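[1] Quick one, what's the 3D model for this:
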Amino acid sequence: MSATSPVHSPAPTYAAVLRTPHARRTFGAALLGRLSNGTAPLSLILAVKGSTGSYAVAGTVMAVLGLTSVPLSPARAALVDRFGPRRVLPPLAAGYALLLTALAVATATSGTPTLALVVLAAAAGTLTPPLGPVMRALFSEMLSDRNLLRRAYSLDTVAEELLFVSGPLLVGLIVGYASAPAGLVVSAGLVLVGTLALVTSPVARSGKRKPASPAPENETAEEMGATRDAGVLRAVAVAAAMGVCLGAVDLLVIAFAEEHRMPGAVPWALAALSAGSAVGGLVHGAVDWRMPTAVRLPLLTLGLGAVLAVAGLSPHPYALIGWVALGGLFLAPALTSAYLLADESAGPGRRTQAGAWVNTAFNAGATGATAAAGLLVGTLPPAVCFALAALPAVGTAVGTLVPAVSWRRLRPLPKSVAGAEPAQ
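    Model prediction:
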């Protein structure tokens, strides 16, 4: 078997994922580069605030970085699908690292014009390398066993969440011994070294991806394409709804704690959400599901929305912490399932782009919900705000569950599209 041949495991486990040839090297490199996503935002805010003395300018620069990075992620991923990671990722990472370094230099002293900081941040966002979607696409190429792939995706989702927790902690250490601009330099080094290590892995071969599988005999190419597009759209819609839940929860937890005069409960609630998500993600990957991804995704999202809606009725912040932790159990599994459905539906040649669309939808939903929650908090009771934040997840889950179940009853998708399922 060649180094890049798909691997089938008779006993899919997390250990089996990491034992796949070159998986540990490739996954570790991707995580190293993606750690920059956890360190760069806070470093940028602190560096701009220290340079300009203005939170407004810091917020504007950070918003510009996000506005250019998130929406353009699918376009950068499409380039990877077309030309391969070895040709696309190095120039993106080099440009991104160079611009982060330029921002570090610009914020090291006061007096840099705000417009210059905005332009540098916009350019950096444009070149952010899509390491997450690329890693998931590489897992999909390495692993032909769908159960093993689900474990790989679950591991990736949990690891990514932990990166966003550990990233700010690393920035805190850097700022304690150096300065916020130094955090930007470290972020630049992380993304550059991680990307170069990733693209030198044997599985990140250059060139075009293998073509999509032909349509089965009972299904035309047009019908198969429509099925795949519908699957990706469902994954994107549900991911956006999940983002709404997560984006609103942070602010709503703060408002709830302040109403009960217990601000100290806020970090515990947010930690409980992350801990619940990590546990749920690992359990979801370890279970041998017989339920297809297209059905499992809306059910998990429905559970997430329902729990968060009930959380707003908590009589005390301690009860809220418990409900938020319970909601977290659904978060990583639902997001993992969204990535899996996009991967299954898109087929070879479009997997990186499909995963990037899911990620973009999730981030866009979170950003929009944070802004909307800011307008609603103080105007409506917290319980109503929690219910409104959960409504998109519940509505989208129901709206995608019905057609998924109906389609499966009428005509199950071929394994090349829906993913291999255990024999009934």
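[2] C-alpha only now, for contacts and for neighbours.
    Fine.
[3] May I see the buried residues of the stretch of helix or strand residue 115 belongs to?
    Assigned by DSSP states H and E, residue 115 belongs to helix 114-126. Taking 16 or more other CA atoms under 10 Å as the basis for neighbour counts, the residues of helix 114-126 that come out buried are 117, 118, 119, 120, 121, 122, 123, 124, 125, 126.
[4] Could you also give me the structure for this next sequence, so I can compare it with the first?
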Amino acid sequence: MRNFRVSTPSSVRPSYAAVLRVPYARRTFGAAAVGRLSYGTVSVSVLLSVTRATGSYAVAGTVMALFGAVTVLLSPLRAALVDRYGPRRALAPMALLYAGSLALLSVASWHPGAPVPLLGALAVAAGAFAPPLGPTMRAVWSELLDDQRLLQRAYGLDGVVEELLFVSGPLLVGVVVRWAPPAAGVALSALLVAAGTLAFVTSPAVAAGGRPEAVKKVRSAGRLRGAPGLMQPVLVALGVGLAIGALDLLIVAFAEHRGHGDDTVAWVLAALSAGSAVGGLLNGAIDWRIGARARLPLFAGALGLTLAGAGLAPGLGVLTAAVACAGLFIAPALTTSYLIADEAASPGFRTRAGAWVNTAVNAGGSGGSAAMGALVGQLPLGVCFAVSGAVTVAAAVLAGGWAATGSAGRPRPVRAPEASRDAADAAPSAGDGGAGG
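    Purely as a prediction, here's the structure:
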């Protein structure tokens, strides 16, 4: 089997369609999306099922906190295992253990009266083994595509699809719980991650990454290059996560202060996701004339300023429009962060680099929600919006200072078409680890 890595001539305009025409890209990306949909369904499913089983929102919140904390804290370790042993040898056992823990949690919470320690232990076990499908898929994109313009579009497409999965996941659970107990949503999450991950690791574009030759090559790649350069995307991702976590709570508080119901909150959050999806598509389609490190602080700064301005909204309609505008900068900031992290990493550390960005987003989201929860009852709502926006702007300013130190990332040349064809003809077979993911 030939190496699937491709590049495009500079005269050809890259597009999302060109990304999906890469051999096995649709199959690999589709399988990863099925597995990642589990992360869109699992949170609300676990929350509802534990609440139903124990009759306590406090217990459900504690179980979810344990699940989320373990998932975030162990994310870099799980990514390191993928880099060290390859996606097939690392992801498949993780997915099966994760799915098995969720299946047991589903059984335990199917009927009321489940022991709380058992539910907490199963949630912790699930969080410990959650497979890093997002970071691994982005590492696979990096291996598949040698053209930086195509890689930018691939990351943009990846970010938009991830956004849509987290929007559609709760909707899917809503359909399930109309006909079955909430624990069925937990079981569905287990099925999705198991099926998606197994299909992902058996794709020809990924499978070679777990072969002994490919793993040996990864282990000899050395340590993470450009660690100072990785600080910039991690810092921006943390700031964006803080903004998202704070904004979710601020939207709820704004709706309550104006006498609106919970259904209006869902529409405002949908506007945020829609704005993020549009922003991600636009960012991926533009041939930027400034480098990723230069535009990353601009995205984060624009997000912070828009968020601060949203606090001046006189009503829900204006707030919805402002939130949609803020969303325009979320996906571009995160996509660019992943792109820079990939450039800062040596081939054997790409999954880990992406996982650190992912961890920063999740940690920022949790911290933003907690901090805003403490402030929203103490300060006027407009001031809370301004504070959250100012924190994001501060992260952007600090990230701008890191841009000068970010040159340690590896350059990604755009090869001529002749060189690309020669390389493909000389490529080793999959058995030689040439198509590693």
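[5] Just the TM-score for the two chains, thanks.
    Aligned and superposed, the two chains score 0.92 in TM-score terms (TM-score structural alignment, normalised by the length of structure 1); 407 aligned residues with a CA RMSD of 2.1 Å.
[6] for the spatially most central residue of structure 1, what are its contacts?
    If you average the C-alpha coordinates of structure 1 and look for the closest C-alpha using CA atoms, centre = their mean, you land on residue 359, 4.8 Å from that point. Listed by CA atoms under 8 Å, 6 or more residues apart in numbering, the contact partners of residue 359 of structure 1 are residue 239.
[7] Would you mind measuring from it to residue 335 of structure 1?
    Counting by CA to CA, to the nearest Å, the separation of residue 359 of structure 1 from residue 335 of structure 1 is 9 Å.
[8] joint contacts of these two?
    With contacts taken as CA under 8 Å, 6+ apart, the residues that reach both residue 359 of structure 1 and residue 335 are residue 239.
[9] Now do the same for residue 55 of structure 1: its match in structure 2.
    For residue 55 of structure 1, the aligned position in structure 2 is residue 57, judged by TM-score structural alignment.
[10] again, but for residue 249 of structure 1
    Match for residue 249 of structure 1 (TM-score structural alignment): residue 247.
[11] quick one: the strands in the stretch 201-350 of structure 2?
    Counting by DSSP state E, counting those that start in this stretch, the stretch 201-350 of structure 2 yields no residue ranges for strands.
[12] now do the stretch 1-150 of structure 1
    For the stretch 1-150 of structure 1, no strands are identified by DSSP E, counting those that start in this stretch.
[13] hmm, back to that, so what does the helix holding residue 115 of structure 1 touch, helix or strand wise?
    Packing partners of helix 114-126 of structure 1 (3 or more CA pairs under 8 Å, 6 or more residues apart in numbering; DSSP states H and E): helix 55-69, helix 85-107.
[14] Residue 281 of structure 1: which of the ones you listed is closest?
    Put simply, out of those the one that sits nearest residue 281 of structure 1 is helix 55-69, at 26.1 Å, with distance taken as CA to CA.
[15] Only the buried residues of the closest one, if you could.
    Burial within helix 55-69 of structure 1, assessed by neighbour count using 16+ other CA under 10 Å, is assigned to 57, 58, 60, 61, 62, 63, 64, 65, 66, 67, 68, 69.
[16] Need those in JSON lines (columns: distance to residue 182 of structure 1).
    Formatted as JSON lines, the buried residues of helix 55-69 of structure 1 follow (distance: CA to CA, whole Å):
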{"residue": "57", "distance to residue 182 of structure 1": "19"}
{"residue": "58", "distance to residue 182 of structure 1": "16"}
{"residue": "60", "distance to residue 182 of structure 1": "21"}
{"residue": "61", "distance to residue 182 of structure 1": "18"}
{"residue": "62", "distance to residue 182 of structure 1": "17"}
{"residue": "63", "distance to residue 182 of structure 1": "21"}
{"residue": "64", "distance to residue 182 of structure 1": "21"}
{"residue": "65", "distance to residue 182 of structure 1": "18"}
{"residue": "66", "distance to residue 182 of structure 1": "21"}
{"residue": "67", "distance to residue 182 of structure 1": "24"}
{"residue": "68", "distance to residue 182 of structure 1": "23"}
{"residue": "69", "distance to residue 182 of structure 1": "22"}
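[17] which one among these gets closest to residue 195 of structure 1?
    Proximity of the buried residues of helix 55-69 of structure 1 to residue 195 of structure 1 was ranked by CA to CA; the top entry is residue 69 with 16.9 Å.
[18] ok so, going back, next, format the buried residues of helix 114-126 of structure 1 as a markdown table and append distance to residue 154 of structure 1.
    Formatted as a markdown table, the buried residues of helix 114-126 of structure 1 follow (distance: CA to CA, whole Å):
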| residue | distance to residue 154 of structure 1 |
| --- | --- |
| 117 | 37 |
| 118 | 36 |
| 119 | 37 |
| 120 | 35 |
| 121 | 32 |
| 122 | 32 |
| 123 | 32 |
| 124 | 29 |
| 125 | 27 |
| 126 | 28 |
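[19] can you tell me which residues contact the match of residue 55 of structure 1?
    In this structure, residue 57 of structure 2 makes contact with residue 51, judged by CA under 8 Å, 6+ apart.
[20] So the residue nearest to the centre of structure 1 belongs to a helix, correct?
    Yes - under DSSP: H, G, I helix; E, B strand; the rest coil, residue 359 of structure 1 sits within a helix.
[21] That one matches what in structure 2?
    In structure 2, residue 359 of structure 1 lines up with residue 358, judged by TM-score structural alignment.
[22] repeat for residue 194 of structure 1
    So, by TM-score structural alignment, residue 194 of structure 1 is matched to residue 196.
[23] Look up the closest residue to its match, ignoring the ones flanking it.
    Among residues not flanking residue 196 of structure 2 along the chain, residue 35 sits closest, at 4.0 Å (CA to CA, 6 or more residues apart in numbering).
[24] And for the one you found, the neighbour number?
    Other residues within reach of residue 35 of structure 2, judged by other CA atoms under 10 Å, total 28.
[25] residues in contact with it?
    So residue 35 of structure 2 contacts 133, 192, 193, 194, 195, 196, 197 (CA under 8 Å, 6+ apart).
[26] measure the alignment partner in structure 1 of residue 257 of structure 2 to residue 148 of structure 1 for me?
    With TM-score structural alignment as the matching criterion, the partner of residue 257 of structure 2 in structure 1 is residue 259. Between residue 259 of structure 1 and residue 148 of structure 1 the distance is 46 Å, computed by CA to CA.
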